[in-house]
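J.: please find the sequence and the predicted model below.
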Amino acid sequence: MADAALRLKDLVEQLLGAPLPLRIRAWDGSQAGPPHAPALVVHNRRAVRRLLWRPGELGLARAWVAGDLEIEGDLYTALDLVAGLVWERGEDARSLLQALRDPEVRAALRGLVRFAGPPLPPAPPREEVRRRGHLHTRRSDKRAISHHYDVGNDFYEIVLGPSMVYSCAYWPAPEPDSTLETAQRDKLELVCRKLALTHGQRLLDVGCGWGSMAIHAAREHGVSVVGITLSHEQAAYARKRVADEGLTDRVEIRVQDYRDVADGPYDAISSIGMAEHVGSKRYLEYAEDLFRLLKPGGRLLNHQIGRRPRRDESAYSVDEFIDAYVFPDGELAPVGATVAQLERAGFEVRDLESIREHYALTLRRWVANLEAGWARAVRLTSPGRARVWRLYMAASALAFERNRIGVNQVLAIRTPTSGTSGMPLRARTWN
């Protein structure tokens, strides 16, 4: 058949109820769609079978990770065009079910089934998580963290650059004049200033990653730091960095669950890009544990990605692609829900700063790093894993830019019974 692209284009447009803004180039050499638009390259019939067996985001993700689909042209432009159809048209599952009632669409699907090849579902790519057991137990959290962070320290060095900070940087204006490393240093310093760290204090860094926050706080502010992570690879890397900096007397890196920390109280706690892993059912427990570990008057800086709230929160479901390939068991909550849980745990929330645009800029730099080191990244992991990260980070950059998701720094205090918070009357002295 020499018209696969045209038939695919017609079917997609019937399902969407709108013109397809991308070109399609199919395995038989045929092309259809706007001639100057980025192309969705469908390499084989297996891509179609993946979509037939799992319509929607997960089927597309499996085809992308397996290399059955790719984008020819600018990735951001292609994703932005698709986002305009999906994100702004509401829940695509409802649209799909409605389209399937159309006799013409059902006829087109029958034709698609006939030329898609053997009627067996292709096996998911090996990079996909296999679910086992209950969510957010100590064991399942450790397994989820290992899937995401134990990809290899060398791989993360390619993506993150020398700073090895895996969270939103803090960019000056104008942004093009700053390096990623400078912006990440500025973010770490911003956290330290919000926590009002002073020489001799104890800091707990929850989800310490590769040790960047712990090292910065100890070196620049003279505090003693305990950094905890569930990733053995991260811990080994962080310990070496601490030793190389000559800070082993002030920084301890542990492989430990936050629920098992028992050596409080601490003067301050930083949690940067970790709380997304906690889960809504465990979030109050997380907040209560951090409250317990702080001394009266101590400060918590909770840096966390949040999603936009929905009118019907009961209808919220996690992103299938991210859950299966990127952050297993991760959940995003609206910032209002996060603040409410912190307050329920006993914290007084004193400041909230949204730095959404900063994360979009950071992700675009990470994508550029990955693309520049693509061949090595593939050798260190797998072609599928590298494709997961490229798609995930590029799509996330657009989600931040379009205000689909945000990132917030919440400063909270374990206010003493006297009510003396220790906060200055003009709080934002860190700006």
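T.: The structure has been received and is ready for your questions. Residues are numbered from 1 along each chain as shown.
J.: for the rest of this, base every contact and every neighbour count on C-alpha atoms.
T.: Fine.
J.: confirm residue 254 sits in a strand?
T.: Yes. Assessed with DSSP: H, G, I helix; E, B strand; the rest coil, residue 254 lies in a strand.
J.: give me the element the nearest residue in space to it that is not next to it in sequence is part of.
T.: Distances taken as C-alpha to C-alpha, 6 or more residues apart in numbering place residue 228 nearest to residue 254, at 4.8 Å, with adjacent residues excluded. In this assignment (DSSP states H and E), residue 228 forms part of strand 224-229.
J.: take a look at this one as well, against the first:
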Amino acid sequence: MEFEGIFAILPSFGTTVVAVGCGIVAMYVVIIGGNFISPKVNSLIRRVVTKRFASAGVRIGQDIVIHDERAFWAWAKSGSLGFGETYMAKMWDTGSQPLEEIVAGLAQLPPETKRKMFKAWNWRIFDIYYRLFNMQSVSRADIIAKKHYNLGNEFFSAWLDSNMQYSCGYWDGVADPDDIDAAQVNKMNLIARKLQLEPGMTVVDVGCGWGTLSCFLASNYGVKVTGVNISTEQVKFARELVAQRGLANQVTFILDDYRNLSGKFDRLVTVGFLEHVGLMNLPEFFDVAHRVLKPGGLALVQSITNGKTVHVQADQFIHKYIFPNGYLPSPKLLVKYAESKFVVEDMQNFGVDYMRTLQVWHKRFKACVDKGIFDPEKQDETFVRMWEFYLLYCTGAFKARITHLYQVVYSKKRPEIYIAP
């Protein structure tokens, strides 16, 4: 999600130089250490931000209710990170527009308008670092597991569907807009149809999460599944699930990095995992997929994608608080790094369904908060506002169609014509 053109700073050896542009007027203010800003400068920043937001249909004072004037400086200084952190700190709340509508509106600002307002030089430092170093190397691969997925199975099970599917549901044909269970079962059946599963086939589920897709495919399609995951909490849950459902002869879970996979499989599936692979590792991911897939086999990748190819995860808030070192590939990259190894048989974009999925997740999450289900010592008010911002922020990105959700089917030396369901 690209909001760094709306907010930014120019760092200069410990002294922050803020460039505020409004038409033909520009003011450069030196602030030692970034700890002080004069009321006059803050007033100017407020006017500039108010004008730019208004051009996106977002009204300060009506759509965004300011509780602390320091919010404007934080937005200018820290971009989307400041936007999210000031929400967490209750410096502002939504008014007549819901948060996802505000985000969708800001996302639609013309790139040139966003560039004129502020330039995100601080994030460019990370961009350079990201280009030079592998942020998702084997030694760093468990950072996201520890930060996000090991929050506790109880936390996620409270507001996800009964199958613990932490990925986009498929809402085609689902009449009830709140029936997340039906949408997720719909998605899993769609995956099975696209993979053309038959009883006795072997399937590898890369980044298998809590193992519910693996168990679903084994139970409903008679296949044998090997799931691989680096999250200790999720693998523990998955193994217990296998025992509960009596699937020990059909489903196995491995606590390991996907790069260490061995064996040969008829089918490969990965859902919501490619976002954690990283740009530098995309070629290796498809190398691994090619190595473990049998000739004639099919692979299905479901991934959130960026609207265009970028070299770094562009959102500071998501990077710091939700998914460290995450990277959203573009649809172009889903083809580029696979084309020398596979035939791309089918691509389907149903990103609007992720908007609906996120809306239901937020509704269920808020219900948990209202009922006092979460542990206040672990999930305090700041944590709750962080998660609300994350869920609605992402909803807005899908609503604006700057972020997408693709399912891509690949084949390996397959002589038959592939017909998508």
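T.: In hand now; what should we look at? Everything numeric in this text was worked out from a predicted model, so none of it was measured.
J.: what's the TM-score here?
T.: Aligned and superposed, the two chains score 0.79 in TM-score terms (TM-score structural alignment, normalised by the length of structure 2); 366 aligned residues with a C-alpha RMSD of 2.7 Å.
J.: that older thread, what sits up against the strand holding residue 228 of structure 1?
T.: With C-alpha atoms under 8 Å, 6 or more residues apart in numbering as the contact definition, strand 224-229 of structure 1 has outside contacts at 200-209, 211, 214, 217-218, 235, 250-258.
J.: and for stretch 51-71 of structure 2?
T.: Under C-alpha under 8 Å, 6+ apart, the answer for stretch 51-71 of structure 2 is 42, 50, 82-83, 86, 90-98, 102, 105-106, 108-109, 117.
J.: just the buried members of those residues?
T.: Buried by 16 or more other C-alpha atoms under 10 Å: 42, 50, 82-83, 86, 90-94, 102, 105-106, 108-109, 117, out of those.
J.: restricted to strands, list those residues.
T.: Judged by DSSP state E, strands contain the following of these: 92-94.
J.: quick one: the strand holding residue 228 of structure 1 to structure 2 mean distance?
T.: Aligned to structure 2 and superposed, strand 224-229 of structure 1 gives a mean residue distance of 0.8 Å (mean C-alpha distance after the TM-score superposition for structure 1).
J.: which is the next helix or strand following that strand?
T.: As assigned by DSSP H and E, the chain's next helix or strand after strand 224-229 of structure 1 is helix 232-244.
J.: list the buried residues of that next one.
T.: Applying a neighbour-count criterion of 16+ other C-alpha under 10 Å, one finds 232-236, 238-239, 241-242 buried in helix 232-244 of structure 1.
J.: tell me which two of these sit farthest apart.
T.: Taking C-alpha to C-alpha as the measure, the buried residues of helix 232-244 of structure 1 span a maximum distance of 15.2 Å, between 232 and 242.
J.: onto which residues of structure 2 does the strand holding residue 228 of structure 1 map?
T.: With TM-score structural alignment applied, strand 224-229 of structure 1 matches the range 224-229 in structure 2.
J.: start and end of stretch 156-167 of structure 1, how far apart?
T.: End-to-end span of stretch 156-167 of structure 1 (C-alpha to C-alpha, to the nearest Å): 12 Å.
J.: again with stretch 203-215 of structure 2
T.: End-to-end for stretch 203-215 of structure 2, by C-alpha to C-alpha: 11 Å.
J.: for stretch 288-300 of structure 1, same thing?
T.: 12 Å.
J.: now that stretch on structure 2. Mean distance?
T.: Mean deviation for stretch 288-300 of structure 1: 0.5 Å (mean C-alpha distance after the TM-score superposition for structure 1).
J.: name the surrounding residues that touch that stretch.
T.: Residues from elsewhere that reach stretch 288-300 of structure 1 (C-alpha under 8 Å, 6+ apart): 195, 258-259, 262-271, 342, 345-347, 410-416, 420-422.
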